[in-house]
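# Need a 3D model of the sequence below.
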Amino acid sequence: MTPTRAIDLYRQHAVDPIEARVDEFAPLVKRMAYHLVSKLPASVEVNDLVQAGLIGLMDAARNFDPTAGVQFETYASQRIRGAMLDELRDADWLPRHIRRNMRDIEAALQKTSQTLGRQPNDSEMAHAMGIPLATYQEMLGECRGHQLIYYDDFDGDDDGERLDQLVADHDANPFNTLADTDFRRILIEGIEYLPEREKLVMALYYEQELNLKEIGAVLGVSESRVCQLHSQAIGRLRVRLKDWVGR
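The predicted structure is shown next:
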C-alpha cells in the first residue's frame, strides 16, 4: 500500500478536523522519514517509514487533546517517530549475521583494549579476531547503521541479554536512557577517548550533520572508509556504555 493510498483510505472515515490535521502534517511525516532513513542501511525503504509514520499521524490526529497544553505538532512528532521505530523493530532490518559480527567486534574491542591499556587499531583488532585486515574492515562496513541503543539489540536465540531489559528502570525504553545525566556523561567521556579520526567522524556526522560522502571529502578518504570508522567508533562506545549499564 502506498502512502497516498493510506491517506485516501483514512479520509473515507475521517471527520473534517482530523482530516485537516492529516493533510497539514503529512509533509512532516515525509521529512522525518527521510531524516531517519539517512542514518540507516540502504536496505531500509523510506516508503515503509512514511507509511508507518502516516499511521502514527492518523493515530495522533484521532487522540489529540487540545486542552492538554501541548501543540499538535509536538504531540504528532512523538507519535510519528514512535510508529517509525516500531516499524524498524518489527521489520528486523539489521540482519542477524551483522548483529553477530558486531557483537564479536565489541567483545574483541573490550578484551584487546584491556590487554593493551589503550584503544586498539584496525590491524590489532584483526589480529585479535584471527582474521585478515580486509575481512575485519569488510565486517565494519557491513555494520553501517549500527546504533548505540536500539530495540532488539540482541537476538533472542543468543546468549546475550537485551540492552533495553538491562535498563528496565527507564521503563524498558532505550531512548529514555539518553536523557540520563550519568549516561550522557559516560557517552561524552567515551567520545573523548576515541582515536582522533573516529572522534572527528562522530563530530562531523552528529554535530555538523554531514553525510558519509561529505565526511570522506573532509578527511580525504573514501565513503566506505568513513563507514568503517563510524562503525568502529560506535562499537567502542557501546562497550563503554554496556560496562556502565552493567554496574
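
# alpha carbons only for contacts and neighbour counts from here, please
Fine.

# Give the helix, strand or coil label for the residue positioned nearest the centre of the chain.
With distances taken as C-alpha atoms, centre = their mean, the chain has Q147 as the residue nearest its mean C-alpha position (4.2 Å). Under the three-state scheme (DSSP: H, G, I helix; E, B strand; the rest coil), Q147 adopts coil.

# Now show me the structure for the sequence below, then we'll compare the two:
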Amino acid sequence: MRKPCNEQLCALAQKGDAHAADLLLEHNSGFIRKTASEIFLKSNLAESDLSIEPGDLEQEGCIGLLKAISSYDKSVGVKFLTYAAPFIRNAMTDLVRDAFSRYEQRMVDSENGLGLQKVRLDEVLPGEERLLRMEAVADIAAKSPEQVYEERETLRELYEGLGQISEREQTYLLYRHGFTDDIGHTLIGTAIHFHLSEKRAKRLEGEAMDNLWLELPWWF
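Below is the predicted model of the structure:
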C-alpha cells in the first residue's frame, strides 16, 4: 500500500487526526535533523555557554512543523515541507535568540558579569573600544620581542585600516571579532548586542569587511 504524502497527512491532521500529525513529524524528521545540525554549527553552540544541544533544536523544529499544519493550503500549489520549512527554522532560531538574550542579561545582572549589555552602534565610541583592545595586548614577557613587534605592527596596520571605515562598521567589527574583550562573538550574539536583526547584522558585517579589506596595506 502506498504511503500517504505530506499533503495528504496534513489534510488529515487539519481534521484532528493526531496519528497523521505524528506521521508528518516522522516523515520529515530527516529535514528537521539536518536543519538543526546546520543551525547548531552556524551559531557555534558547541563552544557557547547556552547549554543548547541539537536535540533541543530538533524539538523546537517539530513544534514549528506542527504550527504550520493549521495554516497550510494545498490549493496554493506549494509542497507542505516547502511551506513548513520557515516555521521549522524560525522555531529553532527563536530558541537560540532567546537563549542568547537570557545569557547576556544574566551576565549583566551578575556581580562579576562581563558587561554584555545591549547597546546601539550609534551610541558607542570606537575610540573607547580601540583603547580597551590596545590595553589587552599580550604581556611582552610571554613572547619574544620579534613576535611582539610583528603582532603590534599588524595591529597598528589593522587599526589604521579601521580608522578609514565608518564608526558603525568599526564598532561592529571590534565587538564581533573580540578585539574589545578577546572573546569572539557569534553573529546572532552580536546582532542581539547591537539591537540588530540577524539579516541586518550579516549585511553590515559583509559591507564592513569589504571596506576594511580595501584599506589594509597588504591588499595593494
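
# Please pull up the equivalent of the residue nearest to the centre of structure 1 in structure 2.
Aligning on TM-score structural alignment places Q147 of structure 1 opposite I188 in structure 2.

# residues contacting that match?
With contact taken as C-alpha atoms under 8 Å, 6 or more residues apart in numbering, I188 of structure 2 is in contact with 43, 97, 100, 198.

# Verify the contact between the first one and L187 for me.
To tie it back to what came earlier, the one meant is S43 of structure 2. Yes - in this structure, S43 of structure 2 is within contact of L187 by C-alpha atoms under 8 Å, at 7.2 Å.

# Now do the strands in structure 1.
For structure 1, no strands are identified by DSSP state E.

# What ranges does it have for its helices?
Assigned by DSSP state H, the helices in structure 1 fall at 3-11, 16-37, 46-63, 72-91, 96-116, 122-129, 133-142, 163-166, 174-177, 181-192, 196-202, 212-219, 223-245.

# Dump those to JSON lines, plus mean neighbour count and distance to F154 of structure 1.
What follows is those, written out as JSON lines (neighbours: other C-alpha atoms under 10 Å; distance: least, C-alpha to C-alpha, whole Å):
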{"stretch": "helix 3-11", "mean neighbour count": "15", "distance to F154 of structure 1": "31"}
{"stretch": "helix 16-37", "mean neighbour count": "16", "distance to F154 of structure 1": "21"}
{"stretch": "helix 46-63", "mean neighbour count": "22", "distance to F154 of structure 1": "22"}
{"stretch": "helix 72-91", "mean neighbour count": "18", "distance to F154 of structure 1": "12"}
{"stretch": "helix 96-116", "mean neighbour count": "17", "distance to F154 of structure 1": "7"}
{"stretch": "helix 122-129", "mean neighbour count": "17", "distance to F154 of structure 1": "20"}
{"stretch": "helix 133-142", "mean neighbour count": "18", "distance to F154 of structure 1": "17"}
{"stretch": "helix 163-166", "mean neighbour count": "18", "distance to F154 of structure 1": "7"}
{"stretch": "helix 174-177", "mean neighbour count": "16", "distance to F154 of structure 1": "13"}
{"stretch": "helix 181-192", "mean neighbour count": "14", "distance to F154 of structure 1": "20"}
{"stretch": "helix 196-202", "mean neighbour count": "18", "distance to F154 of structure 1": "24"}
{"stretch": "helix 212-219", "mean neighbour count": "17", "distance to F154 of structure 1": "26"}
{"stretch": "helix 223-245", "mean neighbour count": "20", "distance to F154 of structure 1": "13"}
